[in-house]
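Asker: okay, sequence plus prediction incoming.
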Amino acid sequence: MMAARDPSAASARTADVMRTDVRSELEGGHCRHGDPSDSYEPKIRIRRNHREAMSTMHDISGVVRGFVEEVLNQGRIDAVDRFFRDDMVEHVPFPGQGSGLQGLKEVLREMRTAFPDMHWTIEEQLTERDRVLTRFEWTGTHRGAFLGVPATGRPVKVWGMVIDRVEEGRIKETRIIMDMLGLMMQLGAVLPPGQ
């Protein structure tokens, strides 16, 4: 005859094993009865690195969003220095754009004069390491000369993308692609194909 097992004793042994697992996880970073070959440390490190990476990506995309809102939409051109490094490089300059921060400020002033109600909207952002790709659209009314085209009073809607590399919290390099042909067609400076 087999002796009957005491269910409360089995439950107590299971609870002791579980307490041991939890204690060993907290004290040594290990699980399964303190077996050092089964460590949670890499998972914890990965989660911490993922949080840091997500925070960094949010920070660098925030630099671009701040620039769009404060400089482009509010027209605070002198605030460019807060978002761009002094040694910034524009790899695809706007037609007639000078180099560095001064060149950027001049072209932004020209745009703001030509389109005083200019408003930029960020449609999408992708971030990888120190780079941010921003897909945007801007609208405005052509009230002043722009790229040799006198004011037309026409509304425009222009799409584009920009890749920015952020270094030490400010944009170091930028490459912008904007639908300049579409803009010139909207202003009547270029005829649409087939006309």
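Answerer: That came through fine. Given the structure is predicted, the values throughout are model-derived calculations rather than measurements.

Asker: contacts and neighbour counts: CA atoms only from here.
Answerer: Will do.

Asker: Phe67 - how many residues pack around it?
Answerer: 22 (other CA atoms under 10 Å).

Asker: the one 10 residues further on too?
Answerer: For Ile77, the number of neighbouring residues by other CA under 10 Å comes to 18.

Asker: and the helices in the chain?
Answerer: Assigned by DSSP state H, the helices in the chain fall at 7-28, 41-67, 80-83, 100-114, 180-186.

Asker: summarise which helices and strands the fourth one is packed against.
Answerer: If you count contacts as 3 or more CA pairs under 8 Å, 6 or more residues apart in numbering; DSSP states H and E, helix 100-114 packs onto helix 80-83, strand 84-90.

Asker: now distance to Glu167 too, for the helices of the chain, in TSV please.
Answerer: Shown next, in TSV, are those (distance: least, CA to CA, whole Å):
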stretch	distance to Glu167
helix 7-28	38
helix 41-67	9
helix 80-83	10
helix 100-114	15
helix 180-186	29
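
Asker: can I get the helices and strands packed on helix 100-114 in a markdown table including mean neighbour count and distance to Asn49?
Answerer: Listed next are the helices and strands packed on helix 100-114 as a markdown table, based on neighbours: other CA atoms under 10 Å; distance: least, CA to CA, whole Å:
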| stretch | mean neighbour count | distance to Asn49 |
| --- | --- | --- |
| helix 80-83 | 18 | 26 |
| strand 84-90 | 18 | 27 |
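
Asker: and here's the other structure:
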Amino acid sequence: MTFVQLIECRTSRLDEMNRLMDRWVEQTKGKRTAMHSVVAKDRADASHVVEIVEFPSYEEAMRNSGLPETDRIFREMVALCDGEPTFTDLDVVRDEQLYAATARRFFELVAGQGEAPPFNDVFIEDYHDHDPANPQDVIGLDALRREVEVWRGGFDFSFTIEDQVAQEDRVCTRWSWKGHHKGDFLGIPPTGKDVTMTGTTVHRCTPDGKIAEGWWQYDRLGLMQQLGALDPLEL
């Protein structure tokens, strides 16, 4: 689970503290496990300073704390504070930005050739996929990989994310798709055609940022028509 550390202190030497933080970042380059940090000043009390630091996990935060550079910078930070800083350890239970990033990661990973990637860092093991074009829902990572490999076998393709909205544990992505029909796809022999498609996918995410469920809507009939598998009168 993504982990956040909240560091609060009082200081009248904020400029010096900012320079100290810059030095810490420079000295721990390549070793620091922090993903993102924000330093903020209380509007009602300029001496009240809060730093918010995000880590991939509590364990990574502890590894970061164990760096000799971190210990040295911490002692210097205490000297700039009016009193001892306080630390609050927080497990993230919802992060809409993280969920949107995970959805974008999926659309990047799914395009490619050959065997599908593991997807373990993107989906939970018993992921549930709802696609109205499939007679049965796809459930589980192995089934999802097989589904992806059907598309990879038929096309060289890529996604472009047009819009993305995240709310609570849902991410809605409006996308466009371009493909080159290079191999058999659902019984349609390769045509060599360049085809396009648009669609929308809604993903439900777990608190640790992985995707648990997906709902798809896309112009599959239009794709089939471009491939010559449907007569326009059949649409």
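Answerer: Thanks, I have the structure now. What you see is a predicted model; the values in this text were computed from it and never measured.

Asker: hang on, the earlier thing: need the helices and strands packed on helix 100-114 of structure 1 in a markdown table with distance to Pro155 of structure 1, can you?
Answerer: What follows is these, written out as a markdown table (distance: least, CA to CA, whole Å):
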| stretch | distance to Pro155 of structure 1 |
| --- | --- |
| helix 80-83 | 26 |
| strand 84-90 | 27 |
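
Asker: of all the ones you listed, which one comes closest to Gly144 of structure 1?
Answerer: Across these, Gly144 of structure 1 has its closest neighbour in helix 80-83 (22.4 Å, CA to CA).

Asker: out of the helices of structure 1, the one nearest Pro93 of structure 1 is which?
Answerer: Nearest to Pro93 of structure 1, of all those, is helix 100-114, at 8.6 Å by CA to CA.

Asker: in structure 2, which residues correspond to that closest one?
Answerer: Aligned using TM-score structural alignment, helix 100-114 of structure 1 spans residues 140-154 in structure 2.

Asker: nearest the geometric middle of structure 1, what residue?
Answerer: Most central in structure 1 under CA atoms, centre = their mean is Ser61, positioned 2.3 Å from the mean C-alpha point.

Asker: you'd agree that residue is up against Asp130?
Answerer: No - shown here, Ser61 of structure 1 and Asp130 do not form a contact pair, counting by CA atoms under 8 Å, at 9.4 Å.

Asker: translate the residue nearest to the centre of structure 1 into the numbering of structure 2.
Answerer: Ser61 of structure 1 maps onto Ala100 of structure 2 when the alignment is built from TM-score structural alignment.

Asker: neighbours of Asp16 of structure 1, how many?
Answerer: Using other CA under 10 Å, the number of residues around Asp16 of structure 1 comes to 11.

Asker: trace it over to structure 2, please.
Answerer: Using TM-score structural alignment, Asp16 of structure 1 sits opposite a gap in structure 2.

Asker: list the contacts of Asp16 of structure 1.
Answerer: With contact taken as CA atoms under 8 Å, 6 or more residues apart in numbering, Asp16 of structure 1 is in contact with no other residue.

Asker: so how far is Leu191 of structure 1 from it?
Answerer: Counting by CA to CA, to the nearest Å, the gap from Asp16 of structure 1 to Leu191 of structure 1 is 82 Å.

Asker: same check, this time on Lys43 of structure 1
Answerer: As judged by CA to CA, Lys43 of structure 1 and Leu191 of structure 1 stand 59 Å apart.
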